[in-house]
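A.B. asks: Coordinates only, no sequence provided:
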């Protein structure tokens, strides 16, 4: 029975001498068994490290539920006092399968109790291989195509992988098997499309895709395991024109970079990104911001270089249908009264329409019957630090505003004219 873990070797005499009692953890291989060719010998626990691959054997074992330790009594030292060596082995879920850990601890307990050794999963106590005691590689940085591995697999223990300037046209399927990845940097490549299996990297916190050839960001990725894990997303210097409606399901996002794309609009429900603190969408083609943008609470905002339109509340875009259609009335009632709905109750296209329902300034919902205008909003209302919107030193931007009826629009117009009188 073998177990890979980290081991600390401690001396019980150090505290009596006023010295620190804790050592430095080392990568090790624990083995429970007998020496080769010694069928009748006792059972030993052997620890092998990179410095001592031959291993040190220990008897008298003891085990606990989440912590395994052993100790060995050595011959008395010159001062006549007994000397004890205590070692503790910590194993996290990322280092070993939970079932393997429980099996190992159970075997150690049975061996200590003197149970029938014939049923114990014993291993021959032989020196460890280099691969058994080497610390797992957690970081790999590749910045040229010639250094990119073509035949070798990536270490499954990787948590940080950077493959930049490698002229990759797609994401390597071997990368999609690295389930422990927390940071993935694929910047400065030629990637045009993202595979749906990228969402299987449920531990991924940072994804850097800037300076590629992306034209879209898949809605399937927004509905995957990245919803909770992804905190930083860099899509700058690509060719994206619009983000999907599902993009606002990435509720864990803290930092979002969209600079130097061809964005014509931002997601209409962007205000649902409640944890977002840093947003950069400079040098795009945004004519205005969605009304939900006012619900953001940012620390830093950069919208420089967008061709924002000049707001004019007196020139509305009227899409009102009088009288309202039955579909419009039912949709408004569903949203206003928060009636549960889903694809099991309604056609999928109706569900999508309800998800993008517009909100009037009075709080009522409207679907396809509305009045639309653009109004000015000072970006300091949503961000502590604002990069100037233009070279004129302004921090105002146009925001879409909707009205569910002529009555709501006329009330707004009266207040607007009075404020400018």
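C.D. replies: In hand now; what should we look at? Given the structure is predicted, the values throughout are model-derived calculations rather than measurements.

A.B. asks: From now on I want contacts and neighbour counts done on CA atoms only, so please keep to that.
C.D. replies: Will do.

A.B. asks: Contacts only, for residue 333.
C.D. replies: Residues near residue 333 by CA atoms under 8 Å, 6 or more residues apart in numbering: residue 339.

A.B. asks: Now do the same for it: helix, strand or coil?
C.D. replies: helix (DSSP: H, G, I helix; E, B strand; the rest coil).

A.B. asks: Could you measure from it over to residue 268?
C.D. replies: Distance check for residue 333 against residue 268: by CA to CA, to the nearest Å, it reads 20 Å.

A.B. asks: swap in residue 188?
C.D. replies: Note on residue 188: its distance to residue 268, by CA to CA, is 29 Å.

A.B. asks: likewise residue 189?
C.D. replies: Separation of residue 189 from residue 268 (CA to CA): 30 Å.

A.B. asks: Put this next to the first one:
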């Protein structure tokens, strides 16, 4: 049945703009979709899909894709090649994790035109930092997941609408806690020293690091302290700051403060007065 519908769409010419295969209990994407290069909108919602064919990434003009109410367990990697995509619906699936590279524009394209992303009613616990590289994203719907905290660069997104109700978001309820003694590994101590020296233009470490590929790889994982701005290697102290975004965008009614992940390099920075960062209490 799906193949016959697709054939009818193709008779309209290679300029077919829209195809809907909604609610047909499909377990795989029909052959031939990838041969519609002019396709702009595709609906595969309400089926039994758990993966997409590699060929689907060739739909270079696709601007809207609806994969809602299927059984995807992760965001399909093929989607990142749809450079013209503006609207992506993945609501009502079984997504638990998102690849950290799916939204990172390492090459020209990589979903940088995405304006609306709907991931509601899944089982997502963590949103990747790469999500914040979608500079054109205006609507984000992650309601009904398992999200506690949003990525560090969340405020870089120019969102107009954010829906995040029915998530176990961290709440601003300060409690006292005993601080553990700071113990850094030798690797961490060396990395922090190198980061401090690389800020100096005449440091001989600039040349030494460039000639050592292993060192470059390790130092590329640099984090930056939100308080002092110094670089460090590992996530040493994960904190949260609560941001009031109601004046900037339309947001779920029951969300008053948005918990945003923050990284600090030491308890010295954590104990600095007036910064507004909170440690995360684990029950």
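C.D. replies: It's in. Please read these numbers as outputs of a predicted model, since none were measured by experiment.

A.B. asks: Need the TM-score between these chains.
C.D. replies: In this superposition the chains share a TM-score of 0.76, using TM-score structural alignment, normalised by the length of the second structure; 254 aligned residues with a CA RMSD of 3.4 Å.

A.B. asks: how about residue 233 of the second structure, what's its partner in the first structure?
C.D. replies: Aligned by TM-score structural alignment, residue 233 of the second structure pairs with residue 367 of the first structure.

A.B. asks: Residue 69 of the second structure too?
C.D. replies: Aligned counterpart of residue 69 of the second structure in the first structure: residue 211 (TM-score structural alignment).

A.B. asks: who's in contact with residue 131 of the second structure?
C.D. replies: Residue 131 of the second structure neighbours (CA under 8 Å, 6+ apart): 103-104.

A.B. asks: Can you give me the distance of it to residue 230 of the second structure?
C.D. replies: Distance from residue 131 of the second structure to residue 230 of the second structure, by CA to CA: 24 Å.

A.B. asks: what do you get for residue 19 of the second structure?
C.D. replies: 52 Å.

A.B. asks: What is the equivalent residue in the first structure for residue 18 of the second structure?
C.D. replies: Per TM-score structural alignment, residue 18 of the second structure is aligned with residue 160.

A.B. asks: ugh, typo on my part, it should be residue 162 of the second structure
C.D. replies: Under the alignment (TM-score structural alignment), residue 162 of the second structure pairs with residue 301 of the first structure.

A.B. asks: So that match sits against residue 387, correct?
C.D. replies: Yes. The pair residue 301 of the first structure / residue 387 is scored as a contact, 6.2 Å apart, by CA atoms under 8 Å.

A.B. asks: So those two - more neighbours on which side?
C.D. replies: Neighbour totals were compared for residue 301 of the first structure and residue 387, and residue 301 leads with 23 against 18 (other CA atoms under 10 Å).

A.B. asks: residues contacting the more buried one?
C.D. replies: Shown in contact with residue 301 of the first structure (CA under 8 Å, 6+ apart): 278-280, 383, 385-387.

A.B. asks: Of the residues you listed, keep whichever come out buried.
C.D. replies: Neighbour-count burial (16 or more other CA atoms under 10 Å) applied to these gives 278-280, 383, 386-387.

A.B. asks: So which of those are in strands?
C.D. replies: Within those, residues falling in strands by DSSP state E are 278-280, 383, 386-387.

A.B. asks: where exactly do the strands run in the stretch 101-250 of the second structure?
C.D. replies: 116-118, 139-141, 161-163, 223-224, 231-232, 237-243, 250-251 (DSSP state E, counting those that start in this stretch).

A.B. asks: Just name the most buried of those strands.
C.D. replies: Compared across the strands of the stretch 101-250 of the second structure, strand 231-232 shows the largest average neighbour count, a mean of 24 (mean count of other CA atoms under 10 Å).

A.B. asks: name the helices or strands packed onto that one?
C.D. replies: Applying 3 or more CA pairs under 8 Å, 6 or more residues apart in numbering; DSSP states H and E, one finds that strand 231-232 of the second structure makes contact with helix 186-198, strand 223-224.

A.B. asks: closest to residue 5 of the second structure out of the ones you listed?
C.D. replies: With CA to CA as the criterion, residue 5 of the second structure lies closest to strand 223-224 of those, at 51.4 Å.

A.B. asks: Please name every helix or strand in contact with that closest one.
C.D. replies: strand 231-232, strand 258-264.

A.B. asks: before we move on, back to that, between residue 19 and residue 230 of the second structure, which one's more packed in?
C.D. replies: Using other CA under 10 Å, the more surrounded residue of residue 19 of the second structure and residue 230 is residue 19, with 19 against 16.

A.B. asks: Would you agree that one is in contact with residue 38?
C.D. replies: No. With contact defined as CA under 8 Å, residue 19 of the second structure does not count as touching residue 38 (11.0 Å).

A.B. asks: Lovely, talk soon.
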